[in-house]
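# Following is a predicted model, sequence given first.
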Amino acid sequence: MKVALYARVSTKKDQTVENQLLALRDWAEGRGHTIAGEYVDEGISGKKGRDKRPGLDAMEKAATRGEFEMIAVTALDRLGRSLPHLVGLVAELEALGVGLFVRNLALDTSTPAGRLMFNVMGSLAEFERELIRERTMLGLERARRQGKTLGRPKVPGATERRIHALLESGVPINKIMRLTRVGASTIYRIKKELAACPSNQ
């Protein structure tokens, strides 16, 4: 079987991908697998998406081209910190006919038992998301009943008119933030509204 090895470390200072790759090479050799490629991301957090992880991106593109049949990692957190992201990634790989081997769990999604285990993990992640959503909705409802104002506080009319005038005068946004003590997102919103409705300037 052709396999791809993936290794990642969050920092280059006191971590190395080499230990991970050595363990995965030993595993591949012991199983008689052919290593089709080695992909690494060094000094990159597992929270980063595919667009910020060139090694992961290259590996997924190679998977799409059918260059290997399985991806091997030493631990799930090497692929990502978010279980929902991992579940989505494994689903994509499954659609391409590519399995996932996780060394520290002895998890192999190319087997029925491995797929079952991963599906259970995915179900737990979905359950957790629903619990968080339910708690959030209950908290918002309780706040409404207590008469609390929800959402971001509005900028006073006088402050908004001053921001209008400063924007029209060409004052840089950083300076407007200092002068008005208003956040950048609010100033950009006002700037966008001015551009959309120049007649109101």
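Received it, and whenever you're ready, just let me know what you need. Numbering: from 1, shown residues only.
# from here on, contacts and neighbour counts on C-alpha atoms
OK.
# which parts of stretch 178-191 are buried?
187, 190-191 (16 or more other CA atoms under 10 Å).
# which one of those is nearest Glu18?
Ranked by distance to Glu18 (CA to CA), the buried residues of stretch 178-191 are led by Ile187 at 47.4 Å.
# Packing partners of the helix or strand hosting that closest one?
Taking DSSP states H and E as the definition, Ile187 sits inside helix 184-196. Packing partners of helix 184-196 (3 or more CA pairs under 8 Å, 6 or more residues apart in numbering; DSSP states H and E): helix 157-168, helix 173-180.
# Tabulate those helices (a markdown table), appending distance to Gly80.
Formatted as a markdown table, the helices and strands packed on helix 184-196 follow (distance: least, CA to CA, whole Å):
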| stretch | distance to Gly80 |
| --- | --- |
| helix 157-168 | 42 |
| helix 173-180 | 35 |
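# And here is the other one:
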Amino acid sequence: MIIGYARVSTDDQKLEAQTDALTEAGAERVFADKITGSTRSRPQLDQMIDHLRQGDVVVVTKYDRLARSLRDLLDIVESIAERGAGFRSLVEDIDTTNPAGRLVFHVFASIAQFERERISERTR
């Protein structure tokens, strides 16, 4: 099952452009939050992750809809993978359901780890 996730930061913003794109991409169900992306605990995101089953694919229009920081993005995608599901971002063309997409995503993860280590070195 393809499951969409949409998010806007304020009640004034509209979800329709995202939900339309997700439906067009084949999403059978769309979870949507109206809350800042810097907040890790989001009701619909948490419900979506709980809903995931083996073989599902979570689709977002842009990865910043899922998370504002790379660390949060990696953590959330890891939670998705632990459920046996994949992750796809339409704009960035990331798709962890295939080897090339997993490679791109792991490059992101490696860069994030490298940056954390550099920050730690500078702090010391």
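Thanks, I have it. All figures in this text were calculated on a predicted structure; none of them were measured in a lab.
# In structure 2, what stretch matches the helix holding Ile187 of structure 1?
Aligned using TM-score structural alignment, helix 184-196 of structure 1 spans no residues in structure 2.
# Any idea which of the helices and strands packed on helix 184-196 of structure 1 gets closest to Leu105 of structure 1?
helix 173-180 (49.8 Å).
# Can you classify Ala32 of structure 2 as helix, strand or coil?
strand (DSSP: H, G, I helix; E, B strand; the rest coil).
# wait, I meant Phe101 of structure 1
Once three-state DSSP is applied, Phe101 of structure 1 turns out strand.
# Surely Gln44 of structure 2 forms part of a helix?
Yes. Note on Gln44 of structure 2: a helix contains this position according to three-state DSSP.
# check contacts around the aligned partner of it in structure 1.
Aligning on TM-score structural alignment places Gln44 of structure 2 opposite Gly55 in structure 1. Applying CA atoms under 8 Å, 6 or more residues apart in numbering to Gly55 of structure 1 gives the contacts 6, 39-41.
# so which of the helices and strands packed on helix 184-196 of structure 1 gets nearest Arg50 of structure 1?
helix 173-180 (31.4 Å).
# Measure how the closest one sits relative to helix 157-168, angle-wise.
Computed by axes from the mean of the first three to the mean of the last three CA atoms, to 10 degrees, the angle separating helix 173-180 of structure 1 from helix 157-168 equals 150 degrees.
# Spatially nearest residue to the alignment partner in structure 1 of Glu92 of structure 2 (excluding sequence neighbours)?
The equivalent of Glu92 of structure 2 in structure 1 is Leu105 (alignment by TM-score structural alignment). Leaving aside its chain neighbours, Leu105 of structure 1 sits nearest to Ala75 (7.3 Å; criterion: CA to CA, 6 or more residues apart in numbering).
# Pro84 of structure 1 now?
Ala125 (6.3 Å).
# Which stretches in structure 1 count as helices?
Secondary structure of structure 1 (DSSP state H): helices located at 18-31, 54-64, 76-79, 83-95, 112-145, 157-168, 173-180, 184-196.
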